[in-house]
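> Structure here, sequence nowhere to be found:
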């Protein structure tokens, strides 16, 4: 993990050196480096997120057939599970496709926890203010960032499911319930951790909000063309 931390720190320092060409304030340099890193990471994650959306759509499409199987084999759970797996396989649907971004995003978040803690320990973030919301990137107990962490994560989850019939899609509903619980957890982590980590997480949430808004708009246009 230490080698991974050093890699991320090196990336941050390279981004900061670029920002230095345009910004003179050290706090703003570090803050913008964190924002740029987060945006670049989420751009790299776009293919994975698109895969998640396709997986959720496939899961939604087979819900009627899945409901029939559940009714037919309600007294034989083993047979129902067998037929359910066959249904997923025949339609090339992954039961865990919707969880793939979580399996990548959250471990990176944990890695960022170590990275920013090391930067704070080295004194690089201490006393570095970034906008009026963050007087010190090294300080914890920033209640404003904690609230923004929860709100932006909940809004991201809501927008991502605006065009999915969650009530008819148990997999999507389960994933959303987990997201709501995780929002509270990440709000607490943001509050108890340094503000740099909160900035990273909130920036990622905002990126995903705009990402889902764009995807939803493209889906609307595609459906409108099909209707015509």
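On my side now, so go ahead. Keep in mind it's a predicted model, so treat the numbers as computed, not measured.

> use CA for all of it now, contacts and neighbours both
Noted.

> Have a look at this structure and report its longest helix.
For the chain, the helix with the greatest residue count under DSSP state H is helix 195-227.

> helices or strands up against that one?
The contact analysis (3 or more CA pairs under 8 Å, 6 or more residues apart in numbering; DSSP states H and E) places helix 195-227 against helix 26-44, helix 100-121, helix 143-160, helix 170-192.

> Any idea how far it is from the middle of the chain?
The gap between where helix 195-227 is centred and where its chain is centred comes out at 11 Å by CA atoms, centre = their mean, to the nearest Å.

> could you give the angle of that helix to helix 170-192?
150 degrees (axes from the mean of the first three to the mean of the last three CA atoms, to 10 degrees).

> which one is residue 120 nearest to, not counting chain neighbours?
Distances taken as CA to CA, 6 or more residues apart in numbering place residue 138 nearest to residue 120, at 5.7 Å, with adjacent residues excluded.

> Below is structure B, check it against A:
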């Protein structure tokens, strides 16, 4: 039985590490073109769906002015809005330092664009009123009003409402046809980013992510198709910890996403509009640009952007969705953080809660393994006695298990049941933006002149990064070694040697993993040692009979 338990532990660890290397860091592609029925597929942009007017109204030349910019400052971010379509020239989060999500000439919201068949499109030249916006408190809101008119007489009004306690911006667009002729046009609101990362320090996206009828799809930026249009719930550009997304709030808006040229991608909203003389068209949308905190995302229907993966395979290969387990892990960890203010301590408490919940299963596993170790001499004697008759040896061994009340799977099954739970904990901690730049025991940065550690953090100042001093991985290896030494002695010398090697292998594998994950594993090992010590004090019920039973056999 120890063989099965060891195998289960090794497979679990291998599964976790392989998932981290192969799947967490590499975003999953979206469903292929032959998606199952019921999932809306991207379709070519319906550029000819609305009939063009018989005669396109003549365009009148518009004066060009130097772009005016307006600053928006809230406790959560600093933004710069330009008068060309209301585009975002800058968006910097105040989140565990400064995190750049939009940068002039690199990535950001391109602004409101009006397009016409055969003519193309251009951003609307706006006059902005209501700025600058400064929100100091935890509540309150500010609004920028942008008005303008394009070369074909369509009067445009766009309002952007910012809130002090949200990373989302409410957008409202109003078009009015000022001509006597009907007009057909398209309204576009794209967020553009490069396929490859640009300026160091910005939070560059890694994949397209969008949701259609509650189902989330993902595709790496370098594999994105040519820009396509599709109905859906929202579309965004996503990295491990941050998300920029556009959410349609009016039925006339569809998702538009994909490559624009060879080196840029866009996600956004698009609507086809036909305006009669004096007719008005209105639409509403929402922009989110912030961290992938579950609470913030859930408030805007974006919680599907957090990739909890699947078990035992990634979702795209048919794995079981793990949101049902990963979300409670995040909620419990954040609950502890609200009272303690330290995510390292919150992880320790989360580990304790997990151990308490699984205490009965762990005790059952340890008790069964101890009984198996106690009757191992009898089982070995039976195998030696019936060496020439393996079937009889197996029958006699099973009868021995039945007589002693030992379940051969008793030590393995409780461990196997816990594997999905530990897997969910692992993934939840891997994708938790709350751990980025969150310290545990942090003494600042070491002076550059110090040998070996000069310029490194002292000690854990970022739970999402590796331990710069490798203290936690070494502690994890030591606790694992002590835990192995406390296990019942194995009869197979080769197994015993393998178990002694495993702590060194795990220490090497954990050197580069986030400190938050290594902290969880180290504390889990320490609690397991304590639990094993308590169990070892209890004598096995069959302990006193082993020698006599061997003699009898």
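Alright, I've got the coordinates. Keep in mind that what you see is a predicted model, and the values were worked out from it rather than measured.

> What's the TM-score once they're superposed?
Counting by TM-score structural alignment, normalised by the length of the first structure, the TM-score of this superposition works out to 0.76. Behind it: 203 aligned residues with a CA RMSD of 2.8 Å.

> Show me which residues of the longest helix of the first structure are buried.
195-209, 211-212, 216 (16 or more other CA atoms under 10 Å).

> One more: stretch 74-94 of the first structure?
80, 83-84, 87-88, 93-94.

> Relative to residue 158 of the first structure, how far out is the counterpart of residue 515 of the second structure in the first structure?
Under the alignment by TM-score structural alignment, residue 515 of the second structure pairs with residue 195 in the first structure. Applying CA to CA, to the nearest Å, the value for residue 195 of the first structure to residue 158 of the first structure is 25 Å.

> again with residue 70 of the first structure
Relative to residue 158 of the first structure, residue 70 of the first structure is positioned 28 Å away (criterion: CA to CA).

> now residue 133 of the first structure
Distance from residue 133 of the first structure to residue 158 of the first structure, by CA to CA: 25 Å.

> Please apply the same query to residue 110 of the first structure.
In terms of CA to CA, residue 110 of the first structure sits 24 Å off from residue 158 of the first structure.

> which one of those two has more residues nearby?
Higher neighbour count among residue 110 of the first structure and residue 158: residue 158, with 16 against 11, using other CA atoms under 10 Å.

> The more buried one maps to what in the second structure?
Match for residue 158 of the first structure (TM-score structural alignment): residue 485.

> what's the answer for residue 127 of the first structure, then?
When the second structure is aligned by TM-score structural alignment, residue 127 of the first structure is paired with residue 437.

> And for residue 69 of the first structure?
Under TM-score structural alignment, residue 69 of the first structure pairs with residue 382 in the second structure.

> out of everything not next to it in sequence, what's closest to that match?
Distance criterion CA to CA, 6+ apart; nearest residue to residue 382 of the second structure, sequence neighbours excluded, is residue 393 at 6.1 Å.

> try residue 70 of the first structure
In space, residue 70 of the first structure is closest to residue 80, 6.4 Å off (CA to CA, 6+ apart).

> Who are the contact partners of that neighbour?
Contacts for residue 80 of the first structure were tallied using CA atoms under 8 Å, 6 or more residues apart in numbering; they are 69-70, 73-74.

> and it, what pairs with it in the second structure?
Using TM-score structural alignment, residue 80 of the first structure lines up with residue 393 in the second structure.

> follow-up on the earlier one: looking at the helices and strands packed on helix 195-227 of the first structure, which is nearest to residue 227 of the first structure?
For these, the distance to residue 227 of the first structure is smallest for helix 143-160, at 23.1 Å, taking CA to CA.

> Within the helices and strands, which one has the residue nearest to residue 70 of the first structure?
Assessed by DSSP states H and E, residue 80 of the first structure sits inside helix 77-90.

> Go ahead and measure how far that helix is from the middle of the chain.
30 Å.

> how far away is residue 169 of the second structure from residue 207 of the second structure?
22 Å.

> again with residue 534 of the second structure
In this view, residue 534 of the second structure and residue 207 of the second structure are 49 Å apart by CA to CA.

> can you check residue 171 of the second structure too?
Distance from residue 171 of the second structure to residue 207 of the second structure, by CA to CA: 24 Å.

> the more surrounded of those two?
More neighbours surround residue 207 than the other of residue 171 of the second structure and residue 207, with 24 against 20 (other CA under 10 Å).
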